[in-house]
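Novice: Sequence unavailable; structure follows:
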């Protein structure tokens, strides 16, 4: 709460100092400054989408400010500082969202060095920019909020460019090699230990660490010669490792033992399509992921699994006026394509999930939007064990509301 008040006061002071009167971007000499602030509300009829949503929660907010400078025509330097809270994730800590030096040698070849957004699907790199979409939440079957820290930005190097294709349009490409900064206090990490390590009883863990050995992300985006039509392919190859000391697990007869967990993506690709036509926006994405998971209590137990997961969605939105935009999407997520009905799964959150979403966006001011969204969800694949000590209900409804202001 204190952090939220601090961020709110800093944001308010910044807006006052900028004396915003219709000009929502600030030019400090050669430095451009932009930012946004949002506050939301989450409520579920049962289950916890994040911590405590069954009771309703305002722990759903974001604030960011970014700076950019172009010291020469081919060089851009920029960074964004961000604070966010979503249940037990983020907790309004201030962090570097992205920050890099971008040297564009020519249109077909450029280089970035620093903390760089991961080119995953069409919308991962701008998922923080609420004004660019109709929906409060991007389809979770691909843009899962629980994996945000792992898939949002990597510290490393990137090669990118745009290649003209004549009458066929043009092709954009990106190749990023790096690693993210991962926090052991994130609910995803706690949930992983609960699922794989702790088992039944009342065990605990200490001296925990989680890290990405490597992450290689690549993307192709074909902007066709048909106005508003584009297609894309992106892929992520990565290996994540975690370890800790487990105390009191029945698997280890209560002894203190080292626990090691590894997961490697042989591939994790997304096929994307988007078509803008008049006031309509159509989008569809398909994802397939093959992962190898190994976990062991050193010297006692060693287990392995290989899984292929599949997910996809289709969305449509329509702008009726400067004030009103409405959208909907339908998504399906199958954690194991060899068990589509979930009959062989021992954990509820490895069952298939389907999500039908309806969203209303109101642009009440030029730089202020209100969004109201309802998710009708069958299945609990995207939920975490750590938020459900008493188990899951198979179906639930998620209600969301969000107000965003940008400058």
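Specialist: Yep, it's here. Remember, it's a predicted structure, so these values are computed and weren't measured experimentally.
Novice: use CA for all of it now, contacts and neighbours both
Specialist: Noted.
Novice: just the helices in the stretch 251-400 of the chain please.
Specialist: Using DSSP state H, counting those that start in this stretch, the helices of the stretch 251-400 of the chain do not appear at all; there are none.
Novice: Now do the strands in it.
Specialist: Assigned by DSSP state E, counting those that start in this stretch, the stretch 251-400 of the chain shows strands spanning 257-277, 280-297, 301-319, 324-334, 353-365, 368-378, 395-406.
Novice: other SSEs contacting the last one?
Specialist: Yep, that's strand 395-406 we're talking about. strand 31-44, strand 368-378 (3 or more C-alpha pairs under 8 Å, 6 or more residues apart in numbering; DSSP states H and E).
Novice: Take this one as well and set it beside the first:
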């Protein structure tokens, strides 16, 4: 199995909204002989994954310290329907459990309409509206299905799992364009959206442990992309302006607005048996309090990952992933102790992983992390007594149809 480009062709535009469609598995409507009741242009797919996580110290997705946590599972069903040649509808419903960061519950990951304003052999201009997958970096649009991720856990410095719902999709509209040339494919995405801010970990972080409300405000996201012929080389630049308001019900001084501005640079090279991927993010965060001093800092994230395909069914990877929350205080020496230890302001992660395709629709993945720092751990699961140097072992069995 190879790593899948996330935005190279028009078919994959809709495939991003129906992630399992990236595989050539037949539609269950065909498998179950339901075609006579469903339109021929309708696709239905799904996925199921169960993860097992053990950590030497700290907790990740459940009580994983010195025990085996099974609180990491994902179940989803998605479908798409070409109502008209230029109008497609797509939706995905997910049930997910990821410890205290995502306590089991049903939600709509995306539900949208895609209309092709212009479609020729070389160019495409489309409008998407509804709850739309957010175009951040290379992997955000396909992170929902385990089989479409390059690893069990995406690089946490850029693709935070503790704030998955905030990142994966938002409500609003996008303008998408693509132009295919002999030199490669060029694409752009621009959207005005309202972010989803009801994730327990995000609310806990913004409200600093208080009870209250967090609501999304008008935000925007833009991405430019390039892909060479044959998908050998890929580049992307992403920028977003994410806004939300918060109001603590117990502390009047803890109310205001949250501003987040990530700039992500992405690059990938794909050879016949190996690939090299790197992404870099500069993240500006600002909290504007109505009755207190504002807080602002700029952080940095990056990773570099090499993958090798030993056989058609077995592949491995190695990755170095680094997160710094504040470039002016990279080791957290000036971070207030009452808010957390100094090493909660960074994380440096070496990861080694393997994945094996047992069947075309069934995959087993395993990976090992050696981490210095706790910068991407959830404070809900680790309220105190964090350990700076720790190891994590993860296993996942995933099925898709």
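Specialist: Nice, thanks for sending it over. Quick caveat: nothing in here was measured; it's all calculated off a predicted structure.
Novice: Send over the TM-score of the superposed chains.
Specialist: Once the chains are overlaid, their TM-score stands at 0.85 when taken by TM-score structural alignment, normalised by the length of the second structure; 360 aligned residues with a C-alpha RMSD of 1.9 Å.
Novice: hmm, back to that, who wins for proximity to residue 346 of the first structure among the strands of the stretch 251-400 of the first structure?
Specialist: The stretch from the strands of the stretch 251-400 of the first structure with the least distance to residue 346 of the first structure (C-alpha to C-alpha) is strand 301-319; that distance is 13.7 Å.
Novice: List the buried residues in that closest one.
Specialist: The neighbour-count criterion (16 or more other C-alpha atoms under 10 Å) identifies 308-319 as the buried residues of strand 301-319 of the first structure.
Novice: Likewise for stretch 105-121 of the first structure?
Specialist: Of the residues in stretch 105-121 of the first structure, those buried (16+ other C-alpha under 10 Å) are 110-121.
Novice: how about CSV for the residues you listed, with distance to residue 237 of the first structure and secondary structure added?
Specialist: Converted to CSV, these look like this (distance: C-alpha to C-alpha, whole Å; DSSP: H, G, I helix; E, B strand; the rest coil):
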residue, distance to residue 237 of the first structure, secondary structure
110, 22, strand
111, 20, strand
112, 19, strand
113, 19, strand
114, 19, strand
115, 18, strand
116, 16, strand
117, 15, strand
118, 12, coil
119, 12, coil
120, 11, coil
121, 14, coil
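Novice: could you dump the strands of the stretch 251-400 of the first structure to a markdown table with distance to residue 159 of the first structure?
Specialist: A markdown table is the format used below for the strands of the stretch 251-400 of the first structure (distance: least, C-alpha to C-alpha, whole Å):
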| stretch | distance to residue 159 of the first structure |
| --- | --- |
| strand 257-277 | 19 |
| strand 280-297 | 24 |
| strand 301-319 | 28 |
| strand 324-334 | 32 |
| strand 353-365 | 36 |
| strand 368-378 | 35 |
| strand 395-406 | 30 |
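Novice: right, and the ones you listed - which one's nearest residue 9 of the first structure?
Specialist: Distances from residue 9 of the first structure to each of the strands of the stretch 251-400 of the first structure were compared using C-alpha to C-alpha; the shortest belongs to strand 395-406, at 15.1 Å.
Novice: what about that closest one, how far off from the second structure?
Specialist: Between strand 395-406 of the first structure and its aligned partner residues in the second structure, the average distance after superposition works out to 0.7 Å, using mean C-alpha distance after the TM-score superposition for the first structure.
Novice: now the equivalent of residue 375 of the first structure over in the second structure: how far from residue 151 of the second structure?
Specialist: Structural correspondence for residue 375 of the first structure with respect to the second structure (TM-score structural alignment): residue 369. Going from residue 369 of the second structure to residue 151 of the second structure by C-alpha to C-alpha, to the nearest Å gives 12 Å.
Novice: Roughly how far does the residue lying closest to residue 55 of the first structure once chain neighbours are set aside sit from residue 400 of the first structure?
Specialist: Excluding its sequence neighbours, the residue lying closest to residue 55 of the first structure (C-alpha to C-alpha, 6 or more residues apart in numbering) is residue 43, at 6.7 Å. Residue 43 of the first structure sits 7 Å away from residue 400 of the first structure, taking C-alpha to C-alpha as the criterion.
Novice: now swap in residue 384 of the first structure and tell me
Specialist: 19 Å.
Novice: ok, these two, which is more surrounded?
Specialist: Set side by side, residue 384 of the first structure and residue 400 show more neighbours around residue 384, with 25 against 21, by other C-alpha atoms under 10 Å.
Novice: Quick one: the residues in the second structure that stretch 139-148 of the first structure pairs up with.
Specialist: Going by TM-score structural alignment, stretch 139-148 of the first structure sits over residues 155-164 in the second structure.
Novice: The matching stretch: end-to-end distance?
Specialist: Here stretch 155-164 of the second structure reaches across 13 Å from its first residue to its last, counting by C-alpha to C-alpha.
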